[in-house]
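S.K.: need coordinates for the below:
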Amino acid sequence: MIALRPRPLVSTFMHILPGAPLARALPAILLATSAWLFGCSREDSHVQVEEVRSGLHRDTTPGLSDDERTQFARGQADFAVDLYRTVGASADHANRNLFLSPVSLSTVLAMTYGGARGSTAEGMRKALRYELPDDRIHAAFDDLDLALSSRGQNVSGKDPFRLRVVNSAWAQKGMVFEAPFLDNLAVNYGTGVKVVDFKTATDASRRTINGWVDEQTEQRIPEVFPEGQLSADTRLALVNAVYFKAAWAEEFDARQTKSEPFMTLDGRTPTVSMMHGVFKTFYLDAEDYEAAALWYQGFEVQMLFVVPKPGKFETVESSLTGGKMLDVLGGLGRAALTLALPKFRLDDSFDLEAPLTAMGMGAAFSDAADFRGMAAESLKIGKVVQKTFVSVDEHHTEAAAASATGMEPVAYSPPPPPVTLTVDRPFLAAIVDTRTRSLVFFGRILDPSN
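M.R.: Just a heads-up that it's a prediction; the model follows:
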């Protein structure tokens, strides 16, 4: 049974290892995010799963003001671009395709931030680009999660719209948590803590967590924690998963898909499957790039493409900020777009300790970490991992790391001007929730053939 430790502190999600005296290395917290779709959780036959939950109910009306939502969206966009730039420049991912879920990562780190104190909290606040006061941050994530989970509720058809965000916490039995930690999980993230035995059944516990994520992501992420990544010292594993699958509001004509060359940054011209279609949509022609957005069914979520002009990819990427991404969204105008876009599919994993340390939250990974707001034990973050998947074809997009309100497309009268965009060179792509202006997924495609 998990014990409650009543202290007036905010709690968070994380994967934690056991505490230790100050003279020894602290146990680590492991954080996992998954970009994928979730179903119902299941119990693994190897481990009996018990859940401990606060008696408080989820706050389904967090009541953010328009100004708070604007501040939150700006900070989240800045975090998304900071993460993209830092991971994209790392040795493991330099000059490679890249697709991350900033929303998934920021959610699991927000749960962790609630238990941080002192310089640990200050570093996390800086890295995560929080602009709201602490007492409103978790309410903002609650608001975002509820908004995203409401998308596509009224969309029907053979390929229904799905966007889902799921959180879970897995703790060592007998671990003592601060009562506000469990309250925060329940009120703002809609979850409790599942109890397993990392100490004596490490691998069985790992398989249970992986099985839950596998089912929640419809078998897209079967192993968020590979063998050997958890240990007997693990105390808490925090997992956030996002899954998205939706059909285009206007599909590409599959009969027109054909093999065409794509010019990479190093001058190669691999052959890719290029889709073709004509869309009533949105377009922007800027000095260094072109941008376009395609609606998904329901008209609440778009895929945004930012296509640097020939020779301008490094210029656009190096000058990118969260504010500029939001400006691109705001600058799109109506157009009748003749679009050529390559099909692409990415499946990747990221160890994010080094990028997050570079972004300013190194204290959270050190033996000086201060997470007194979470549990009685001394803890530090041991690992932050994310697995993502995206597949784009003529009919739909599927992504994971997951019209609702009867919205309809803007009436196009008078007819918008015709434009042509051929995406035959490296580009940036984002899946955007237009109402919250959230970059649910964000990355770059340098070579669709790879």
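S.K.: please count neighbours and contacts with C-alpha atoms only from this point.
M.R.: Fine.
S.K.: just checking, what packs against the longest strand belonging to the chain?
M.R.: With secondary structure taken from DSSP state E, the chain has its longest strand at strand 271-285. In this structure, strand 271-285 makes packing contacts with strand 258-261, strand 289-295, strand 333-342, judged by 3 or more C-alpha pairs under 8 Å, 6 or more residues apart in numbering; DSSP states H and E.
S.K.: here's the other one to compare against:
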Amino acid sequence: MSESARSGLQAFALALNKRLADDAARSNRNLIFSPVSVYAALSLVTAGARERTLSELLGVLGAVSRDDLAGSVRVLSEQALADQSQTGGPRVSFACALWHDRTTPLKPAYIDAAAKSYKAQTCSVDFHKKPGEAGKRMNAWVRASTNNLITEIIDPSQLCPQTDLVLANAIYFKGKWSQPFDEEYTEDGKFHRLDGSTVEVPFMQDDSRQRIACHRGFKVLQLNYEEGPQPRARYSMCVFLPNTRKGLPRLSEMIATDPDFVRKHLPTGTVEVGEFRLPKFKLNFSTGMNDVLPDLGIKEAFQEGKADFYDMLAEEDRPGRGLTLQEVLHKAIIEVNEEGTEAAAVTACRMQKVTCRVDKLPKRVDFVADHPFAFFVIEEVSSAILFAGHVLDPSRE
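M.R.: From the prediction side, this is the model:
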């Protein structure tokens, strides 16, 4: 992956993280989503766009061209997100797919690009007359691609009969800590929420050395996942813990200021640990992104009469005319416990024709995550952020 593409993906991930985190905080919800999944799904949409629609998508995704974008996703799928379960590393699955109505054929060049660069499978379905049946086929793919963690992305009974095309990405991750926590030491304790109230939740504890960095106003814990003898990728979870109980909003602002913020603030070594507590948590989150993406700069793709997806549909009369991005849906789930992490996410894009900143480390460091914090599951070689989220209340899914 080129340095510009790497920077573009990180910038997109942190901008989207900030926007979704603000929305989630207003309703006091925990947050979990996959920047990589959203990036891949929108990249697949971009492969069929042109003119101003293409420029907006490339700008938000941080790519200089469709080829640059396709190359980035290809590197992610073949290297950063390659499955390592057979050699002792994390189990990783990354898949793309697209379904088009049988009366709306796709251009051969677009199908070829989707297959070569995104390894996307293409399926012809009957959206117009049997939308429920088409929805069931898509959800079956979702279940298979996420090891049944996510059972559906679209409610078959509510799928619009005017739908012409749905493009999707799914990602699944299951990794064991390189140093698992002993369940015997897990104890309940108080977690302080942003509103000042507390809740009793199980905390994992440990007294061994940990990878922790102390910065002005916050600390960062990096937990590595088990890997094989010759890993092609290295995965870890990074917990960004503000020093104050109500410091997460401010920390979120800081993280969003620099596309390379996460990587720059990772620990560079291990330290002796004093008190160490990290809550177990299981989160699930789903959201529509029709209001979020325009705020980031993707506007024309949603606008009737302006969206230009000329390179997508195989129609004789001005291909792609009237085809617009109608809905972008995202769903994600994650569970963190003594053994490790299991997570999955799906992003679906529904389209139709509209004729419808480091301080000196002390000798011992405490890391007590008993108040809201942010976390990122990253692949260190590419710096790709697979999953991101905020834990406001670990007692709630």
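S.K.: name the SS class of T244 of the second structure, please.
M.R.: coil (DSSP: H, G, I helix; E, B strand; the rest coil).
S.K.: okay, now it: neighbour count?
M.R.: Neighbours of T244 of the second structure under the rule other C-alpha atoms under 10 Å: 11.
S.K.: any idea how far the nearest residue to it once chain neighbours are set aside lies from I255 of the second structure?
M.R.: Excluding its sequence neighbours, the residue lying closest to T244 of the second structure (C-alpha to C-alpha, 6 or more residues apart in numbering) is G217, at 7.7 Å. Separation of G217 of the second structure from I255 of the second structure (C-alpha to C-alpha, to the nearest Å) stands at 12 Å.
S.K.: what's the match for the residue nearest to T244 of the second structure in the first structure?
M.R.: Taking TM-score structural alignment for the superposition, G217 of the second structure sits opposite D288 in the first structure.
S.K.: same question for D393 of the second structure.
M.R.: Using TM-score structural alignment, D393 of the second structure lines up with D447 in the first structure.
S.K.: name the nearest residue to that match, ignoring sequence neighbours.
M.R.: T264 (6.2 Å).
S.K.: state the distance from the aligned partner of K107 of the second structure in the first structure to R136 of the first structure.
M.R.: Mapped onto the first structure by TM-score structural alignment, K107 of the second structure lines up with E178. For E178 of the first structure, the distance to R136 of the first structure (C-alpha to C-alpha) stands at 20 Å.
S.K.: for stretch 249-265 of the first structure, buried residues please.
M.R.: Within stretch 249-265 of the first structure, the residues scored as buried using 16 or more other C-alpha atoms under 10 Å are A249, E250, E251, F252, T257, P261, F262, M263, T264, L265.
S.K.: now, those residues that are in strands?
M.R.: Going by DSSP E, the strands hold P261 from these.
S.K.: save the buried residues of stretch 249-265 of the first structure as TSV, and put in distance to L4 of the first structure too.
M.R.: TSV is the format used below for these (distance: C-alpha to C-alpha, whole Å):
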residue	distance to L4 of the first structure
A249	49
E250	52
E251	52
F252	55
T257	59
P261	61
F262	58
M263	58
T264	55
L265	55
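S.K.: SS state for the match of D393 of the second structure?
M.R.: coil.
S.K.: contacts only, for it.
M.R.: Counting by C-alpha atoms under 8 Å, 6 or more residues apart in numbering, D447 of the first structure touches R96, N97, F262, T264, P270, P426.
S.K.: show me what the second one aligns to in the second structure.
M.R.: With TM-score structural alignment as the matching criterion, the partner of N97 of the first structure in the second structure is N30.
S.K.: in the longest helix belonging to the first structure, what counts as buried?
M.R.: Using DSSP state H, we find that the single longest helix of the first structure is helix 66-88. Within helix 66-88 of the first structure, the residues that count as buried by 16+ other C-alpha under 10 Å are 68-69, 72-88.
S.K.: for the stretch 351-450 of the first structure, which segments are assigned as helices?
M.R.: 353-356 (DSSP state H, counting those that start in this stretch).
S.K.: so what's F33 of the second structure up against?
M.R.: Here F33 of the second structure is in contact with F285, H330, K331, A332, I333, A345, F387, A388, G389 (C-alpha under 8 Å, 6+ apart).
S.K.: who wins on neighbours among those?
M.R.: A345 (33 neighbours).
S.K.: give me the spatial nearest neighbour of the residue mapped onto that residue from the first structure, chain neighbours excluded.
M.R.: Using TM-score structural alignment, the partner of A345 of the second structure in the first structure is A401. Closest residue to A401 of the first structure apart from its sequence neighbours, by C-alpha to C-alpha, 6+ apart: A35 at 0.8 Å.
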